[in-house]
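Colleague: mind folding the following:
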Amino acid sequence: MVRLLRPLARGATYTRLLHLWVPMAALSVWLWVQPELPWVPLLVLVPVGLVPGVRVGEGAQARLLLTPGEPESQWAARPAAAWRDRWRTVLWLQLRMVLGGVAACGTVWLPLLSYALAARAVGHGTGEPAALGGAEPQWLYALLAPLPLVVLYALVVGLGELVTAAGRRLLGPSAAERLAALEERTDQLLERTRIARELHDSIGHALTVAVLHAGAARAAGSPEFTDRALTAIEETGRAALEDLERVLGVLREAGRPAGPRPTLTEADRLLESARASGTRVDAEVTGPLESLPGPVSREGYRILQEALTNVLRHAGAVPARVRVEASGGALVLEVRNALPASGTEAGRGSGLRGIRERAALLGGRACTGPDGTGDWRVRVELPAG
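Modeller: Sure thing, here's the model as predicted:
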């Protein structure tokens, strides 16, 4: 019994009834003006439903009144792009009008019928139903009086469930809309992953360089060296702050252009930063770096930045050899450094994983680890076509 009466305590039961009553307000005005043409509103709903934006409005209304508090993803959130979705909207408007008419009639006449039966039970009212055969057993009216209310309860709950199920079917996202939403969500996740990688590479490089410069300046005890170290820390920190401001601006304002990102044409800045920390870096740069596609050049810069950061962080002030070659429709980045006596923790951090992920996203490949000659090697090949 409690389970049967539970819908009476749910707010959705009453908001669904309100949803069914809404179209009846407009229909009642029309019937008051033109009672002999009740079918005209149904015809008018056809061109209305074909308007793409109507689907969004109906979906928002259904979400608020039919499924309050439930996820929004089950309702269409964008205008109908395909004709199939437009005709689904037309069918929904027609069905909503019909079900609303049934709900309006039921909620008006069933309570009146219950009242009439109750009045007969106490001896008021005139006329008798033909089914009673002219007899006047007052107790029979008393037994029949609650039945219209029971029917009203079943009608309200049943129509609410029916209109909700029909709404999910007709106003829910189509396969194309679900695919578009999935692609949009995937793009957002990829963008967040890229931003996390950008921050890791930029901030990690700046902090590593700052720590190494500060330690070297303290150990050197030379005012000139300390001045150079502070200058390098300032330049590296300023570049990291620019990257941070750019990324935070993108996060704060959806759709805002990301702004210029560093490319391989600015690789000298990375090399000089590494050299200023006390590491001897021999660099060989060949090929037209300025002609590389934007994504390849930007990701190549970040890969080189992370590789040099790993050298400074894990190997210390050991000689490093850098080769950047753009030729034959491919970009080759290679960073070698001598392994320290304590060895290197290969592949345990997120830096090397980020290098491999960047290469894979561009259709390239990355090899990291000892090369068998006592050196640690990071070699990345990216297609430049």
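
Colleague: going forward, measure contacts and count neighbours with C-alpha atoms only.
Modeller: OK.

Colleague: can you tell me how far Arg365 is from Arg197?
Modeller: Applying C-alpha to C-alpha, to the nearest Å, the value for Arg365 to Arg197 is 17 Å.

Colleague: same deal with Gly106?
Modeller: From Gly106 to Arg197 the distance is 61 Å (C-alpha to C-alpha).

Colleague: kindly report the same for Trp30.
Modeller: Distance from Trp30 to Arg197, by C-alpha to C-alpha: 62 Å.

Colleague: which one of these two has more residues nearby?
Modeller: Higher neighbour count among Trp30 and Arg197: Arg197, with 20 against 16, using other C-alpha atoms under 10 Å.

Colleague: once you drop chain neighbours, what's closest to that one?
Modeller: Leaving aside its chain neighbours, Arg197 sits nearest to Gly354 (6.7 Å; criterion: C-alpha to C-alpha, 6 or more residues apart in numbering).

Colleague: now show me the structure for the sequence below, then we'll compare the two:
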Amino acid sequence: MPRFFRPVTSAVTYTRWLHLLIGSAIPLMGAFITPGLSRTSPAEWVQIALQPIPLVVAAALLLPFVRRAEGLQARLMLFPGQHARVPGDEEESGISVAPSVSWRDRGRTALWLVLRLEAGFLAGYVTVQFLGTALALVGAASSERGEEPGVLLPLPGPHPANALLVPVPIMLLLGVMVVGGRLMTSAARRLLGPSPTERLAALEERTEQLLERNRIARELHDSIGHALTVAVVQAGAARAAADAGFTERALGAIEETGRAALEDLERVLRVLREDEQPASRRPTLSDAAQLLESARASGAKVDTEVSGPVERLPGPVSREAYRMLQEALTNVLRHSGPVPVQVRITVRETALEIDVRNALPAARESTGRGGSGLRGIRERATLLGGRATTGPRDGEWQVHVELPLG
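Modeller: Purely as a prediction, here's the structure:
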């Protein structure tokens, strides 16, 4: 079907027109009382269109829930489900369904109600006139009467050929329906759309969701990535050593690391499910001994120096520092293998410093840029108000982190 005719066959065109026609109900109800609909003059039609305005304005200004009612109705009829939309029109409604919380919201709602009232009245008048014109053409084609009162367009004299003109007012009405529906849709987005306060609240909620997703992604990357790296290094070392004792120790280290990774995975899944079960405790820098031991079991010679009260670190700093150290050791095992590693953890009065250094293999060409793991270390440090530097220095690869404790 040509694109030009798609709106005519789409249900949304008729739901939008029905939404417009509903707006004419209030002035027509008033017209039955005064001035009446019998022999109505043009001035009286104007009176019918204007007399309900004070009522709808008062309702919008005094009743906050009017905005919600209009928003729900606009969503239902101006932006129906996908089955009723014009193909290619996938835009979301952007219509708020919250009650008015400020005078600005009430004013926008009042303006919307006045627009809907007048546009609905005009839509009803045009609909009656175009349909009347079509019926008058049918009558002119089948009888000798040449003029019919109350039609929008002048009619030709009686002739059977008038039957060919019957589709003209109907097609014009369909065109007005499509254009009118789109104009009201645009107006609804402007007048019933979210207020600046609602937009800010939605933006803050979206930001929180993205930050949480980013944090969970880093957690999974650090935990699962470390476990898989240790398992691969241990398995390769055990096969190369061909020693039963070493193989037994390697399998034990793989089992322990895998169990810790499963616990981290279960904790993250509990957060995603948002169930009522308490999440397991996240590891902190006080648990670094187990982390360093798993690296040693992988064949790396880890020289560790810890100074200061690690157990007294603030919770967020200690937990994030553990993940940074984990990623730094994972990076060593993944890219350099079981090489000597120097780990320095220093707790000062106002800051925590972590320094991880390892020798760079001669065959490795370093670009000074890390992957997503090292980028995650820098992101964690920045979120805590600190800084992290990674890259080659004096023939070694260094990961240096400074986190404030204030």
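
Colleague: so the residue nearest the centre of structure 2 is in which element?
Modeller: For structure 2, Arg206 is the residue whose C-alpha lies nearest the centre (C-alpha atoms, centre = their mean; 6.3 Å). Arg206 of structure 2 is located in helix 196-241, with elements delineated by DSSP states H and E.

Colleague: tell me what that helix is packed against?
Modeller: helix 244-273, helix 288-297, helix 315-335, helix 372-383 (3 or more C-alpha pairs under 8 Å, 6 or more residues apart in numbering; DSSP states H and E).

Colleague: want to throw those into a markdown table with distance to Pro52 of structure 2 and mean neighbour count?
Modeller: Formatted as a markdown table, those follow (distance: least, C-alpha to C-alpha, whole Å; neighbours: other C-alpha atoms under 10 Å):
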| stretch | distance to Pro52 of structure 2 | mean neighbour count |
| --- | --- | --- |
| helix 244-273 | 51 | 16 |
| helix 288-297 | 74 | 18 |
| helix 315-335 | 61 | 21 |
| helix 372-383 | 57 | 19 |
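
Colleague: let's have those in a markdown table, adding distance to Pro196 of structure 2.
Modeller: Shown next, in a markdown table, are these (distance: least, C-alpha to C-alpha, whole Å):
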| stretch | distance to Pro196 of structure 2 |
| --- | --- |
| helix 244-273 | 30 |
| helix 288-297 | 47 |
| helix 315-335 | 33 |
| helix 372-383 | 27 |
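
Colleague: show me where the stretch 1-150 of structure 1 has helices.
Modeller: Secondary structure of the stretch 1-150 of structure 1, counting by DSSP state H, counting those that start in this stretch: helices at 2-5, 11-33, 40-49, 52-65, 83-121, 138-144, 147-171.

Colleague: now the longest one on structure 2. Mean distance?
Modeller: Average distance between helix 83-121 of structure 1 and its aligned residues in structure 2, after superposition and using mean C-alpha distance after the TM-score superposition for structure 1, equals 2.9 Å.

Colleague: which strands or helices does that helix pack on?
Modeller: Using 3+ C-alpha pairs under 8 Å, 6+ apart, helix 83-121 of structure 1 sits against helix 11-33, helix 40-49, helix 52-65, helix 138-144, helix 147-171.

Colleague: give the residue farthest from the middle of structure 2.
Modeller: Glu144 (64.0 Å).

Colleague: in structure 2, what range does stretch 190-197 of structure 1 match?
Modeller: Using TM-score structural alignment, stretch 190-197 of structure 1 corresponds to residues 211-218 of structure 2.

Colleague: contacts for that stretch?
Modeller: Applying C-alpha atoms under 8 Å, 6 or more residues apart in numbering, the external contacts of stretch 211-218 of structure 2 come out as 268, 373, 376.

Colleague: recalculate using a threshold of 7 Å.
Modeller: Outside of stretch 211-218 of structure 2, the residues within contact range by C-alpha atoms under 7 Å, 6 or more residues apart in numbering are 268, 376.

Colleague: counterpart of Tyr14 of structure 2 over in structure 1?
Modeller: Tyr14 of structure 2 maps onto Tyr14 in structure 1, by TM-score structural alignment.

Colleague: and that match, how far from Glu72 of structure 1?
Modeller: Counting by C-alpha to C-alpha - Tyr14 of structure 1 and Glu72 of structure 1 are separated by 20 Å.
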